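>>> With the input below, show me the fold.
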Amino acid sequence: MTRKHGKKYLAAAAKVDPNRAYLPEEAAQLVKETSYTNFDATVEAHLRLGIDPRHADQQVRSTVSLPHGTGKPVRVLVFAQGDAARAAEQAGADIVGADELIQRIEKENFLDFDVAVATPDMMGKVGRLGRILGRRGLMPNPKSGTVVQAQDLPRVINELKRGKVEFRNDKTGLLHVAIGKVSFTAEQIRDNFAALMEAVKAAKPSGTKGVYIKSITLTSTMGPGIPVDVSAAQNMQLEEV
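Got it, this is the predicted structure:
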């Protein structure tokens, strides 16, 4: 069944040439111009990768520190105890706890946070939350830099608060990453996009053959997709912020 779009969407889509691959700078400006919501829409990058996600050596999973953040407050939860818990609280973590926090998540389905961090000594207990946190992408994991030693908690919490986000491919080989808000300047969107591209290139799996990044689209919440020139995007230089 063909999806019907409203007048606002159609007017926004009319500004985009679907047969043209836009330069990153052009796409960053156009994603602002084609946003028609009455709220501060999220800007997302969607990348179609030339990977076979059925194979373990072709998974793309890493993190990126967005120079201008995500545009929304990040609530950080930390599983820690003793001195590590005190260090997490002093570093600005929103929620800190150990056994009682694990029980709260289990019994109350408490999920009022954006990212979870844990010290290694807590992972034996946190592991039982796998079914609850895993399906929401909230499970602490060494690969995403969210299982860290106590002395690293202040640095990691600060990075997360400032806009460090995790990305990973889905079952179809796509990446979907929020890189800011429509209220950002085009330059800020471009900078965050450049940082993402550097991180995605660095995360190229060893088992990948052929073309790694097949297509890139920028879009805002409910807005039309804007095709981005893949070559130009891969050659972007991240400017000092």
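>>> CA only for contacts and neighbour counts going forward, please
OK.
>>> longest helix of this protein?
Secondary structure of the chain per DSSP state H: the longest helix is helix 186-202.
>>> on contacts alone, who are the packing partners of that helix?
helix 24-33, strand 61-65, strand 174-181, helix 230-234 (3 or more Cα pairs under 8 Å, 6 or more residues apart in numbering; DSSP states H and E).
>>> Leu196: which of these is closest?
strand 61-65 (6.1 Å; Cα to Cα).
>>> and the angle for that closest one with strand 174-181?
For strand 61-65 against strand 174-181, the angle by axes from the mean of the first three to the mean of the last three Cα atoms, to 10 degrees is 10 degrees.
>>> about what we covered before: quick one: closest of the helices and strands packed on helix 186-202 to Glu44.
Glu44 sits nearest to strand 174-181 of all the helices and strands packed on helix 186-202, at 4.3 Å, using Cα to Cα.
>>> Against which helices or strands is that closest one packed?
Here strand 174-181 touches strand 42-49, strand 164-168, helix 186-202, going by 3+ Cα pairs under 8 Å, 6+ apart.
>>> These: which one's closest to Lys214?
Nearest to Lys214 among the helices and strands packed on strand 174-181 is strand 42-49; the distance by Cα to Cα comes to 5.5 Å.
>>> now the angle between helix 186-202 and the closest one, please.
Using the same axes, to 10 degrees, strand 42-49 lies at 30 degrees relative to helix 186-202.
>>> and for comparison, fold this next one:
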Amino acid sequence: MPKNGKKLKEALAKVDRAKSYPLQDGIDLVKSSTYAKFDETVDVSVRLGVDPRHADQMVRGAVVLPNGLGKDVRVLVFAKGEKEKEARDAGADFVGAEDLVAKIQEGWFEFDTAIATPDMMGVVGKIGKLLGPRGLMPNPKVGTVTFDVGRAVKESKSGKVEFRVEKAGIIHAPVGKVSFDGEKLKENILALLDALVKAKPSAAKGTYMKKICISSTMGPGVRLDVSEVSAQL
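Predicted coordinates:
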């Protein structure tokens, strides 16, 4: 088995894995435990009290983080005519129709988010099996299938995060960079968790948010006190 490096061991030593930390303390711990030479992403993982095998317990949605993600989001838009111009004016990186579909079929995926007008979904559907597994398929439930492409592009550029519960009942989402100050990370985390609460299925029973952890790309996970965090929502 590979051995943990010295820096990782030092980071792990800072975290009490048996303890659940208040949100601000958890954020401070994540920031102080980073050791990579790049600006690591801060991620949130939430175990939900749902069974995604049942359609009425699926949790999916999107939220625009108040302080963005700290990175340049490459946005692709499937649109024609006036909507194509609207997308370009809003700052979309790539705009097209059949030409983009052909490019993606050839193996091109140099974008982070895909948006489509409803009338383009017949064309986009041809590459659904390529976009879906990568989490890039436009979907009306998260606002990426819309005629309001200008707004959708601006939201994606400003830090819109999509979330979807996995088979194990867990949601993972980025909430910024370790270089963000603690208050900005806190605001982003609370915005994400608030969106999760609002997306709670009516069929979900019992405790909804069972466990919350935050971590940096390379650093150890820090467990948060769910009750303390929930009181701030």
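>>> what's the TM-score for these two chains?
In this superposition the chains share a TM-score of 0.97, using TM-score structural alignment, normalised by the length of structure 2; 233 aligned residues with a Cα RMSD of 1.1 Å.
>>> can you tell which of the helices and strands packed on helix 186-202 of structure 1 is closest to Gly82 of structure 1?
Closest among these, using Cα to Cα: strand 61-65, at 28.0 Å.
>>> Quick check: chain neighbours aside, which residue is closest to the aligned partner of Ile170 of structure 2 in structure 1?
Structural alignment (TM-score structural alignment) places Ile170 of structure 2 against Leu174 in structure 1. Nearest non-adjacent residue to Leu174 of structure 1, counting by Cα to Cα, 6 or more residues apart in numbering: Arg48, 4.7 Å away.
>>> Give me the neighbour count for the one you found.
Counted by other Cα atoms under 10 Å, the residues lying close to Arg48 of structure 1 total 17.
>>> show me the contacts for it.
By Cα atoms under 8 Å, 6 or more residues apart in numbering, Arg48 of structure 1 lies in contact with Gly173, Leu174, Leu175, Ile213, Lys214, Ser215, Ile216.
>>> do you know how far the third one is from Thr185 of structure 1?
In this case it means Leu175 of structure 1. 23 Å (Cα to Cα, to the nearest Å).
>>> Mind checking what secondary structure Lys85 of structure 2 has?
helix (DSSP: H, G, I helix; E, B strand; the rest coil).
>>> Nearest to Val43 of structure 1, out of the helices and strands packed on helix 186-202 of structure 1?
Among those, strand 174-181 comes nearest to Val43 of structure 1, with 5.2 Å by Cα to Cα.
>>> Mean deviation, the closest one versus structure 2?
Average distance, strand 174-181 of structure 1 versus aligned residues of structure 2 after superposition (mean Cα distance after the TM-score superposition for structure 1): 0.6 Å.
>>> in that strand, what counts as buried?
For strand 174-181 of structure 1, burial by neighbour count (16 or more other Cα atoms under 10 Å) applies to Leu174, Leu175, His176, Val177, Ala178, Ile179, Gly180, Lys181.
>>> Take these and lay them out in JSON lines including distance to Pro67 of structure 1.
Compiled in JSON lines, these are given as follows (distance: Cα to Cα, whole Å):
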{"residue": "Leu174", "distance to Pro67 of structure 1": "23"}
{"residue": "Leu175", "distance to Pro67 of structure 1": "19"}
{"residue": "His176", "distance to Pro67 of structure 1": "18"}
{"residue": "Val177", "distance to Pro67 of structure 1": "14"}
{"residue": "Ala178", "distance to Pro67 of structure 1": "13"}
{"residue": "Ile179", "distance to Pro67 of structure 1": "10"}
{"residue": "Gly180", "distance to Pro67 of structure 1": "10"}
{"residue": "Lys181", "distance to Pro67 of structure 1": "13"}
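>>> what's the closest of those residues to Lys15 of structure 1?
Nearest member of those to Lys15 of structure 1, counting by Cα to Cα, is Lys181, at 19.4 Å.
>>> how near is that closest one to Gly71 of structure 1?
Using Cα to Cα, Lys181 of structure 1 is found at 6 Å from Gly71 of structure 1.
>>> if we can go back for a sec, from Ser144 of structure 1, how far off is the match of Ile170 of structure 2?
With Cα to Cα as the criterion, Leu174 of structure 1 and Ser144 of structure 1 are 18 Å apart.
>>> Same check on Phe79 of structure 1?
Distance of Phe79 of structure 1 to Ser144 of structure 1, computed by Cα to Cα: 16 Å.
>>> Between those two, point out the one with more neighbours.
More crowded of Phe79 of structure 1 and Ser144, by other Cα under 10 Å: Phe79, with 26 against 17.
>>> can you tell me which residues contact the nearest residue in space to the more buried one that is not next to it in sequence?
In this structure, Phe79 of structure 1 finds its nearest non-sequential neighbour in Ala118, 4.5 Å apart by Cα to Cα, 6+ apart. Contacts of Ala118 of structure 1 were listed using Cα under 8 Å, 6+ apart, and they are Val78, Phe79, Ala80, Pro140, Thr146, Val147, Val148.
>>> and the gap between the equivalent of Ala118 of structure 1 over in structure 2 and Val123 of structure 2?
Under the alignment (TM-score structural alignment), Ala118 of structure 1 pairs with Ala116 of structure 2. Distance of Ala116 of structure 2 to Val123 of structure 2, given as Cα to Cα: 10 Å.
>>> same deal with Ala18 of structure 2?
From Ala18 of structure 2 over to Val123 of structure 2 the distance is 51 Å, taken as Cα to Cα.
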